[in-house]
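# Kindly return the folded structure for what I paste below:
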Amino acid sequence: MTDPKTAATLAPAPDHLPLPGDALCGRCDSSALGFETTAEITEANGVIGQQRAVEAIDFALGMDKPGYNLFAVGPRGTGKHRLVAGIVQDTARQRPADRDWAYVHNFEDERRPRALALPAGRGAGFDKAMDQLVRDMRAGLATAFGGEDYRNAVQSIQEHVERHQAEALDAMRAKAAEKNISLLSTPMGFGFAPLENGKVMEPEAFNQLPEDARKRIETDIAALQEAMREAMQQMPALLKDVRRKIEELNRETAEFAIGGLIRAVRERYADLADVAAYLDAVQADLKDNIDQFLKGQAPQESGEGKPPSPAPPDPDVFFRRYKVNLIVEHAEGATAPVVFEDEPTYERLIGRIEHRAEMGALVTDFSMIRAGALHRANGGYLILDARKVLMQPLAWEGLKRALRAGEIRIEAVFTAMGLPATNMLEPEGIPLSVKVLLMGEGNVYYPLQAYDPEFSGLFKVLADFDERVVRTDENILKMARLVAARARGDNLKPFHRQAVARLIDDMSREEEDSERLSANVEHLTDLMRESDYLAGKAGREVVMEEDVEAAIDARRRRVSRIAERMQAETVRQTVLVDTAGAMVGQINGLSVYSIGAAAFGKPARITARVWLGRGDVIDIERAVALGGPLHSKGVMILSGYLGAQYSQDMPLSLSATLVFEQSYGGVDGDSASSAELYALLSALADVPIFQHFAVTGSVNQRGQVQAIGGVNEKVEGFFDLCAARGLNGRQGVLIPTANVKHLMLHRRVIDAVRAGQFHIHAVSSIDQGIEILTGVAAGKADDTGAFPPGTINARVAARLHGFAEARQRFGAPPRWETDA
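Now for the predicted structure:
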């Protein structure tokens, strides 16, 4: 059996040699880009590898059927807003704008304003025409009703009444005189009194008359009063006739004043039946309500001793009903609208009704109806951020209701909430024909699809944006063109081809894959801006590779305070992590911490202890509720591996504990399961593990090492610790072979690897890894299942066999029971 001390000095087998520097990062060949700086690139295309999404957008825009609205799904920064907007705007240019829309007064029910449609481009002209018509009508009516002809006609009608009244009074006065009775006019009306010597008889004299004389006079006065009453009863009919004649005069005068004005506007819009009908209604309403105008024109009576007269109607208020509230207008020859609503509240989507204060009360009318985004986008396209819509009360339900009904119906928020409201307008609905394009992430789209039964019927098309693209030569050139386009669009300096190559490499690092490129255009643009800034500080007119590198390092520096603090505590040995020597049952695992925008790797000591037991591998993290389910799953896999590998013909009779030392927070994920298995095998074989190595990778029950995430941060985290303590030429990291394609390491690591100061090993099995970590051969079982003596597997099998025998001895009955 090989001595562990001797084993620690063995060199790795040839097939376990570390990866060369060229395998640690995929580099873009700047010479293959075909330009010196981005100023030479004339073609710019912002679409990189999103063909599936482009096809979905084209399909949604082409489908002219209800419900084929689009939801664009993708992480933020992938450029989906810019791509969707670009395609939509190109499509919109090929379509004419829809109708203009206006709200007008409803002369039958002012609480329900009418919606009036006009061909695109004619709404503004009609609005101005009605404003001019109102001004002309006011002037024309003032002239017509202030003229001498009108006054003479009114006076003639009034004189007829006065003559009739005078004739009736004269006849009644003569009839009374025949009875020696006088007709008197008093503040209380008309009365009768007897005469004496041509004068009204005093009451005392009347009382001194003989009784028969008094009765005769009273009988005569009663008869006269009855006759007067009959005469006065004819006056209302006469006055009514006068009013009718004056009203007819007013209507004829108004018709004369405004008929020609309205006729001119009607002829201008003779091809629009709804407009012509509205103008007819305006003309009829004005003639029916001309008395309100006249009241406003009549002077108020005032003077001492007279009660104040009520204020006359305001002509502005009277004529406001004849104006037009144009809520949607298009320029002549305009194309279909494309509307972006960045604050999609209920009212900004559906529209709102404003109010004004009058006499201490809030009032409203059709002129205070305001359009929403759906009105402005009607006949075109509306682009919204799904998350913002969902965050606004009632906005999502209002949008769905409008799409479902194919109509925009404005109502107050109180009404939409089902709360009572008084004196509210109910504007006529406007037909809706719009294509809605929602932007959002998967965590918005999929819950809506699962829990909103109306969602799938209204948004039938999914444009699924990929967060990454394959790193092909074609896509590299597309990204170079994108860099050129963004540099021009943001007024940045030209980028040298080597700077562009460094940007492309960073996009692979962002995706953590040397064979892929991140589609996060926002990340690329931000890095370009920062590189441009640093180039300017350096006095350069072209952004060079060193400027991009400096911007990347500056980014890392800005978010590295916590990482540096944690590393400092490890260097000071407050946190115990060895980077030299060898220990049994102890290994350096690697984990990734994500805090805000910062992600960094941190080594952690993992230890394993074993003893005789019943086959339990105890996850201490899980036992104290610090381990997550994925971590616990990884630990349970270890039991399956041990049982299948070493205990086919005997019970697994060990107890073991595994723990992340000095871990005071939650632990989850299975990326440390291979490290835990190495520590367990080391404890069972009693063979030390080199502490100058750190390990990452998950393991399955067959002992295969599987890929994990965050490989670059993990390697760099251990490298930085070793560098801080001093590189000794032996330190390194074991990673899964499947993760080699994900390596996009920083140049400081690559330079150290090329100098032989640091090593990265790729392993695909536990046997490969344990050989590198211990310098002892793992050993392969022969046909009988036996392992070569002195190998790791032989030592583990022997230890477990010893545990099984010991357990059998402890479980055997006492000797005297056997003898009996």
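
# going forward, measure contacts and count neighbours with C-alpha atoms only.
Fine.

# Give the buried residues for stretch 513-529.
Buried positions in stretch 513-529, judged by neighbour count with 16 or more other CA atoms under 10 Å: 513-521, 523-525, 527-529.

# ok, now stretch 740-753?
740-746, 749-750, 752-753.

# Need the distance between the two termini of it.
Distance between the two ends of stretch 740-753: 15 Å, counting by CA to CA, to the nearest Å.

# What of stretch 98-116?
Per CA to CA, the first residue of stretch 98-116 is 13 Å away from its last.

# Stretch 622-632 now?
So stretch 622-632: terminal residues 6 Å apart, CA to CA.

# Distance of Ala683 relative to Ile87?
According to CA to CA, Ala683 and Ile87 sit 63 Å apart.

# between the two, which one's more packed in?
Ala683 (24 against 14; other CA atoms under 10 Å).

# Now show me the structure for the sequence below, then we'll compare the two:
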Amino acid sequence: MDQEQFVLTPQQLRPRTNLDALAFGNTSEIEPLDRIIGQDRAIQAIDFGIDIDSAGYNIFAVGPAGSGRTTVVRQFLEQRASLRPAPQDWCYVNNFRDARYPQALALLCGESKVLRSEMDALIVQLRRDIPMAFEGEVFEQRRREIILAMQRQQMMLYQELEAYLRERSFTLIRGESRMVIAPIAEGQPLTDEQYEKLPDKVKTRYENFRPEIQEQFGKTMRLTRQLERNGRQALEKVTRDIAGFVVDQSLADLMSKYANTKVAEFLTAVREDAISNAQNLIAPAEAQPLLLGREAPRDRFLENYRVNVLTESQTCDFAPIVIEDNPTYANLIGRIEHRAEFGTMVTDFTQIRAGSLHRANGGYLVVEAKNLLSNPLAWDALKRSLRSRQIKIEEMVSFYGVVTTVSLEPEPIPLDVKVVIIGDEQLYELLYTYDEDFAELFKIKAQFVSQVTKDAEILEDYARFVAGLCRKEGLLHFTRDAVAYVIDAASRLVEDQKRLSTRMAQVADIIREAAYYAQKAGHNLVEVEDVRRSMMERIYRQDHTAERYRETIEDAVIKIDVQGSHVGQINGLSVIQALGWQFGIPSRVSAQTFIGRRGVVSIDREVKMSGPIHDKGQLILSSYLEACFAQKSPLSISATITFEQLYTGVEGDSASSTELYAILSSLAEAPIRQDLAVTGSVNQFGQIQAIGGVNAKVEGFFDVCQRLGLTGTQGVLIPSANVQHLMLREDVVEAVEAGKFRVYAVDTIEQGIELLTGVPAGEVDEQGNYPEGSIFARVSAKLEEYRGLLEKIAQQTNAAPEKALRDCAQDKLEEPPSA
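As a prediction, this is how the structure comes out:
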């Protein structure tokens, strides 16, 4: 077999993008891109979700970070918002029937600020005009008349009572705090001592009068109190009449302006309250002391007339767009603040604060899924609001069973909002599977993809994207060849020669860094060498962990051979993920084969250091061995395989072909070249299947070989299906061009084992035999030898082969040590 047919050319390792079809010398000559690259499906879904007004058609934008999710959503919302009217303003005002339940008022856009100013002015006016009205002569004259009339009537009642008492030898003694009825003799009230010295007959006469005197006294007192009540009522009526006149004058314009609206109901309640509390403004200020620096109580009732503007549009030209970066419960639904008074936390309607749902009401709300779900209560609160179509502000303490001195239950506000949640596929699937409300509330899935097919239109879009970023951020413009190199870098991001990354945030970073190095080098335009340098510098900044690993190989702490040949030993390849960076490392895979029928045993599996996909791959290679070598008789083999000096566990099936090569080498006693490393999974028919991380794996082995010394024979075997995924680093491609390194692409185990051992695998004939000297013939011979030995042991021990083998092994263990 000609091994050269499997060698890949430098062009296959990193195809170069050709932009000759685009007529520009540098990006300053082309128009910037005005759309997102490769997200047509997501754009259509968002367009539909925004336009439809039915309930539940909120949007969940799914895709990887940097794929343009937020940008697309923002662009579409800005377009739609400009076509929708601005929403109403919302305010909270005092509920004069029960202050615990503040009332919500809706006003036309911009009117909330006006009403707030008008009510603030009304408070100032009432505070000034009401006291002035009661300082006039009219009120004072009417007050005096009422008081004098009441006093005259009371005096007449007392005079009648005194006359009544004198007729019965009693008198009325009026003190400062009470009145006493006492008997008299010779015109003078009797003391208690004098009264006791009276004859019994006289005292009896006095006592006989007491019941009717007490009744008459009580009647007089009742009439007196009635006169006082009538006087107070008369004074209150006068006060209400005058206060009513002042208040009506102050409210006339507002009542006319807001007639037939809910604001008019509020103004009516303000009128009644102001008239009822007008007396508080008449009381002398010196009789109303300040409390701990706060306003005097006589003014406090006026604060109930203020308007707490909850939401007010910045502009009345279009609907609002709110992007909530920290969607806590309070930031989303709103909150009720408290203030301390005499060591107690209290609140009122002026302490109610809006959430992002209030600000987005009538428009659009955008939140990140991970932020929303990481905040306790926020997700449930959002769902509750969307289901009920209203925003109900509740105090957070109520969810934890904490009671405050003053609590509020503001009137819920009707909700009309389109919510867009931005997240990844995993969060979407979790919510869809485990949250029964999710599918009903978020019916639109906008799927953003991470890659797009590379075609002429996309290439032009990429060039225009580079041009747009350069203009927007003031970067040096790129030459056409530099743009082509950026596109190659975008292919490397997705590890596919035929596709490009749509995670434009990552591509933008490449552009920025290349422009930085071009400017540092004093270039007028960004050249290919600047883009290449930015890529190599990025690798260098993140390559610390991989560099330490290569040092351990160079110091022979981790044993890896890159020259020579060994039986049952091969270089496998793994990918390590470290803090957003991945790199490939070679690992020695070893195999031992011996008599037995345990089959292939993975040491890593036995000690529970392997994952299920790796274990599946191991079972598949066992199936392949049986299909090839157990057609005439059962497979008589025990084999062990392991990844040497790998202590972090093994997962994935990309080493299943590598493990199979090691077993075949051990059985055939055919040395495997150590200057080659292998990756690729195998199926039950011996076909080599594609794996992930092919670029990192090839580069990882190249870096080790380069450190230990390139010989020109070193290389990597990869699946042919992975050739399209190769976008290797420039230094690897240059080494291949110089004949210092090779990459082979194979389709089958047979091709791979011949490359590794230099011996043909052999093709089975009609009798089921393999050509003499071939790898498979040597394997078959070894297996036949094992089977014969097993049968011989069975005959000697008169037991089944498996039991005979176990007994033999047990006897061996129990032999006494030799002297």
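
# TM-score for this pair?
Superposed pair, TM-score by TM-score structural alignment, normalised by the length of the second structure: 0.91. Supporting alignment: 796 aligned residues with a CA RMSD of 2.8 Å.

# picking that back up, now for the buried residues of stretch 513-529 of the first structure: which two are most distant?
Glu515 and Arg529 (25.5 Å; CA to CA).

# Could you dump the buried residues of stretch 740-753 of the first structure into a markdown table and include distance to Arg321 of the first structure and secondary structure?
Converted to a markdown table, these look like this (distance: CA to CA, whole Å; DSSP: H, G, I helix; E, B strand; the rest coil):
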| residue | distance to Arg321 of the first structure | secondary structure |
| --- | --- | --- |
| Val740 | 76 | helix |
| Lys741 | 73 | helix |
| His742 | 71 | helix |
| Leu743 | 73 | coil |
| Met744 | 71 | strand |
| Leu745 | 73 | coil |
| His746 | 73 | coil |
| Val749 | 78 | helix |
| Ile750 | 79 | helix |
| Ala752 | 83 | helix |
| Val753 | 84 | helix |
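
# against the second structure, where does stretch 131-148 of the first structure fall?
Taken onto the second structure by TM-score structural alignment, stretch 131-148 of the first structure occupies residues 120-137 there.

# List the buried residues in the matching stretch.
120, 122-123, 126-127, 129-131, 133-134.

# and if you look at stretch 682-692 of the second structure?
By neighbour count on 16+ other CA under 10 Å, the buried set for stretch 682-692 of the second structure is 682-684, 686-692.

# Same question for stretch 40-55 of the second structure.
42-43, 45-47, 49-50, 55.

# State the three-state secondary structure for the counterpart of Lys65 of the first structure in the second structure.
Mapped onto the second structure by TM-score structural alignment, Lys65 of the first structure lines up with Ser54. Here Ser54 of the second structure is recorded as coil under DSSP: H, G, I helix; E, B strand; the rest coil.

# show me what contacts Asp151 of the second structure?
One thing to correct before we go on: residue 151 of the second structure is Gln, not Asp. Counting by CA atoms under 8 Å, 6 or more residues apart in numbering, Gln151 of the second structure makes contact with nothing.

# Give the equivalent position in the first structure for it.
So, by TM-score structural alignment, Gln151 of the second structure is matched to Glu162.

# Likewise for Met255 of the second structure?
Using TM-score structural alignment, Met255 of the second structure pairs with Arg266 in the first structure.

# my guess is that match contacts Tyr278, does it?
No - using CA atoms under 8 Å, Arg266 of the first structure is not in contact with Tyr278; the gap is 9.4 Å.

# residue range for whichever strand or helix holds Ala794 of the first structure in the second structure?
Per DSSP states H and E: Ala794 of the first structure is located in helix 792-811. Counting by TM-score structural alignment, helix 792-811 of the first structure pairs with residues 775-794 of the second structure.

# Report the mean positional deviation between that stretch and the first structure in the superposed frame.
For stretch 775-794 of the second structure, the mean deviation from the first structure after alignment is 2.6 Å (mean CA distance after the TM-score superposition for the first structure).

# Which positions in that stretch come out as buried?
775-784, 786-787, 789-791, 793-794.

# And it, how far out from the chain middle?
62 Å (CA atoms, centre = their mean, to the nearest Å).

# I figured Val749 of the first structure hits Phe718, correct?
No - Val749 of the first structure is beyond contact range of Phe718, at 10.3 Å (criterion: CA under 8 Å).

# For the nearest residue to Val650 of the second structure once chain neighbours are set aside, give its distance to Lys454 of the second structure.
Spatial nearest neighbour of Val650 of the second structure, chain neighbours left out: Ser610 (4.5 Å); criterion: CA to CA, 6 or more residues apart in numbering. Distance, Ser610 of the second structure to Lys454 of the second structure, using CA to CA: 37 Å.
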